[in-house]
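1. sequence plus the predicted model coming up.
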Amino acid sequence: MDNLSIITVFTLSGFNETMNRRVVFFFLSLLCYCMILLINISLVVTIILDKSLHEPMYILMCTFCMNGLYGTTGFYPKFLFDLLSPVHVISYSGCLVQAQVLFSYACSDLSILAVMAYDRYVAICRPLQYVSIMTKQRLVQLVCFSWITPFCVFSINVLLTSRLKLCSSKINRLYCVNWMVVKLACSPAETTVNSLVSYITIIIYVFHGFFIIWSYMYLIKTCVKSVESRRKFIQTCVPHLTSLGTFAVTVLFDLMHMRYGSKDTHQALQNFAAIQFLVISPFMNPLIYGFMLTKIRTRILGFVHINMKGKR
């Protein structure tokens, strides 16, 4: 048993069904990753370079896109390499790092959405106090909260996982998942603390979700009373709600599949369930904000127009 618990490499068995069409999957995945990089970086650069967009709402959008770049970078390079490799393995330390990146990315998305909901609540429900509440210092604190808190929470989860003795090295996914590594533990008794911390983590982010729901219930209640508030809600909150809906559907789909999905489910469907939150949200969010928010759309179209005129 002691020999079995000394594991330095994990095998990612989720690739077994993709090998017959791996070249096709490679080019589709590469195209998807390049598009994610292009549209997210374009939005980030636009907001950074245009001083008129240096407002809390746009800075939070910039943070949102940067987090999308962080999460997808933790997945796509390794995934693309594995698609062309005959052996699909990842080192023990690499597995824990990937689990840390991917799950801190997902929870950072929820934290940023909660901060954006707070920003819209203050802007619409307390407009006269907006400037005094959403100061630069407050904005920096909220951005740090949305990044550092998930990173620290999942660092604790990963550190607790690293102490476990494992009796298997097979992970039935395309990437490393912390709870799957925990399931490989030799003794279920050793995972009690891991389970407790996992439940605490879930509770923390469920409260994030409740806060967002409460904010928008109050926003809708306020907007019904005023035409100006309704106009501001449609202009600035609809993109945020669209992003929130995309996030909720993709993450809940993956969580429900992990919790209730059958082991007999076709591997291709399991793979889709596993990666769709790394494809849909990072791709859709910058498009949603880029096209639905007038200021950003105008800046991007203006930049494209200037470039086209310059080439003529």
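-> Here it is on my side, so go on. Because the structure is a prediction, the values reported are computed rather than measured.
2. please count neighbours and contacts with C-alpha atoms only from this point.
-> OK.
3. do you know how far the nearest residue to residue 300 once chain neighbours are set aside is from residue 305?
-> For residue 300, ignoring the flanking residues on the chain, the nearest one in space by Cα to Cα, 6 or more residues apart in numbering is residue 46 at 7.1 Å. Distance, residue 46 to residue 305, by Cα to Cα, to the nearest Å: 14 Å.
4. in addition, the following structure is provided for comparison:
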Amino acid sequence: MIISNCLLIYIICVERVLHKPMYLFICNLACINLYGASAFAPFVLTKIMTRDYQIKWLPCLVQIFSIYTYGGCDITNLTVMAYDRYISICYPLQYEKIVTPRKVVVGIAVSWLLPFARNTITIAMTAQLNICGEIIEKVYCDNFSFVKLACSDTLSFNIYGGVMMLQLCLTVMLVVIIFYTYVRIILICLQLSKGGRVKFSTCVPHLVALLNFVIGGCFEMFQSLFNMQHVPHTVRVVISLYVLILSPIINPIIYGVKTQKIKEVTLKKFTSST
């Protein structure tokens, strides 16, 4: 997980031929994957090694913040990547004028700052809830499990529920924008016959990464919102870990294998060094 993402970041950073918007966004996605892994893996490994399965209130909130900002950064960056591919394929002659270096920097900055701002508000409200329960039925802290332990007054829950609904609506809106963008891209590519298929191939890794994130996010949401007691505990644990472990592992492999330029540069880098 760490090695594959670090390798992808290294290749894109040191090779000037990859200093283009699409590859910079891929590099940013790898950084986000590392951040997501750091929000989960060290904490859990420490607990397993020390056999101390208790967690205090503050560390739990910190982990919730880290995991949720990771998810927000991931989906926001995937939205920016979808926009980049849309402009590249649908408006190729205007691409360099539209996707300027300044816009690339802004896109990367927004993919980090927006989720951090959103989740700072969420965690600030979560911290105000009175907690009565003691057991979280997961191997890590998440917002839904934490809130289930709360016993605050009705007004606090109503306000909190409204904020969380806005957060969910924003995430759904980003996913809808991404899928709408790729539908437009597919329609354009179908009109371009063979050349269109070649252009669409640059979108395949992005689509796989998107589907991987959406599937993992849906698993996590269903488990949080619905009663899953009839599902074996081991299955529930695996489902809850999907988006935190498999996405950071699979994404760099997808981009390394499916992105032709990255694959060529990587092979050239290692063959020349040997």
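-> Received, thanks. Owing to the predicted nature of the structure, the values given are computational and were not obtained by experimental measurement.
5. got a TM-score for the pair?
-> The TM-score (TM-score structural alignment, normalised by the length of structure 2) is 0.96; 272 aligned residues with a Cα RMSD of 1.2 Å.
6. follow-up on the earlier one: residue 46 and residue 305 of structure 1 - which one has more neighbours?
-> For residue 46 of structure 1 versus residue 305, neighbours defined as other Cα atoms under 10 Å are more numerous around residue 46 (17 against 11).
7. what range in structure 1 does whichever strand or helix holds residue 76 of structure 2 sit on?
-> Under DSSP states H and E, the secondary-structure element containing residue 76 of structure 2 is helix 57-90. Against structure 1, the aligned range for helix 57-90 of structure 2 is residues 92-125 (TM-score structural alignment).
8. buried stuff in the matching stretch?
-> Along stretch 92-125 of structure 1, the positions that meet the burial threshold by neighbour count (16 or more other Cα atoms under 10 Å) are 92, 95-125.
9. cool, and stretch 228-242 of structure 1?
-> The neighbour-count criterion (16+ other Cα under 10 Å) identifies 229-230, 232-233, 236-240 as the buried residues of stretch 228-242 of structure 1.
10. redo these as a markdown table? Include secondary structure and distance to residue 10 of structure 1.
-> Shown next, in a markdown table, are the buried residues of stretch 228-242 of structure 1 (DSSP: H, G, I helix; E, B strand; the rest coil; distance: Cα to Cα, whole Å):
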| residue | secondary structure | distance to residue 10 of structure 1 |
| --- | --- | --- |
| 229 | helix | 54 |
| 230 | helix | 53 |
| 232 | helix | 51 |
| 233 | helix | 48 |
| 236 | helix | 45 |
| 237 | helix | 43 |
| 238 | helix | 43 |
| 239 | helix | 40 |
| 240 | helix | 38 |
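11. can you put those in CSV and add distance to residue 129 of structure 1?
-> As requested, the buried residues of stretch 228-242 of structure 1 are arranged in CSV below (distance: Cα to Cα, whole Å):
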residue, distance to residue 129 of structure 1
229, 15
230, 19
232, 16
233, 17
236, 18
237, 19
238, 22
239, 23
240, 22
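12. go through those residues and name the one nearest residue 142 of structure 1.
-> Taking Cα to Cα as the measure, residue 240 is the one of the buried residues of stretch 228-242 of structure 1 closest to residue 142 of structure 1, at 16.9 Å.
13. trace that closest one over to structure 2, please.
-> Across the two structures, residue 240 of structure 1 finds its equivalent in residue 206 of structure 2, going by TM-score structural alignment.
14. hang on, isn't that match packed against residue 81?
-> Yes - using Cα atoms under 8 Å as the test, residue 206 of structure 2 is close enough to residue 81 to be in contact (7.5 Å).
15. so whatever helix or strand residue 137 of structure 1 lives in matches what in structure 2?
-> Element membership of residue 137 of structure 1 [criterion: DSSP H and E] is helix 136-162. Aligned using TM-score structural alignment, helix 136-162 of structure 1 spans residues 101-127 in structure 2.
16. list the buried residues for the matching stretch?
-> Along stretch 101-127 of structure 2, the positions that meet the burial threshold by neighbour count (16+ other Cα under 10 Å) are 104, 107-108, 110-112, 115-116, 119, 122-123, 125-126.
17. ok, now stretch 239-252 of structure 2?
-> By 16+ other Cα under 10 Å, the buried positions in stretch 239-252 of structure 2 come out as 239-245, 247-252.
18. what does it contact?
-> Residues from elsewhere that reach stretch 239-252 of structure 2, judged by Cα atoms under 8 Å, 6 or more residues apart in numbering: 1, 4-5, 8, 30, 33-34, 36-37, 40, 138, 209, 212-213, 216-217, 219-220, 223.
19. of those residues, just the buried ones, ChimeraX syntax please.
-> Of these, the buried ones go into a single ChimeraX selection, burial set by 16+ other Cα under 10 Å:
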select :1,4,5,8,30,33,34,36,37,40,209,212,213,216,217,219,220,223
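20. tell me, which helix in structure 2 spans the most residues?
-> Residue-count comparison of every helix in structure 2, with assignments taken from DSSP state H, identifies helix 154-191 as the longest.
21. now do that helix: which elements does it pack against?
-> Contacts of helix 154-191 of structure 2 with other secondary structure elements, assessed using 3 or more Cα pairs under 8 Å, 6 or more residues apart in numbering; DSSP states H and E, are made with helix 57-90, helix 101-126, helix 193-200.
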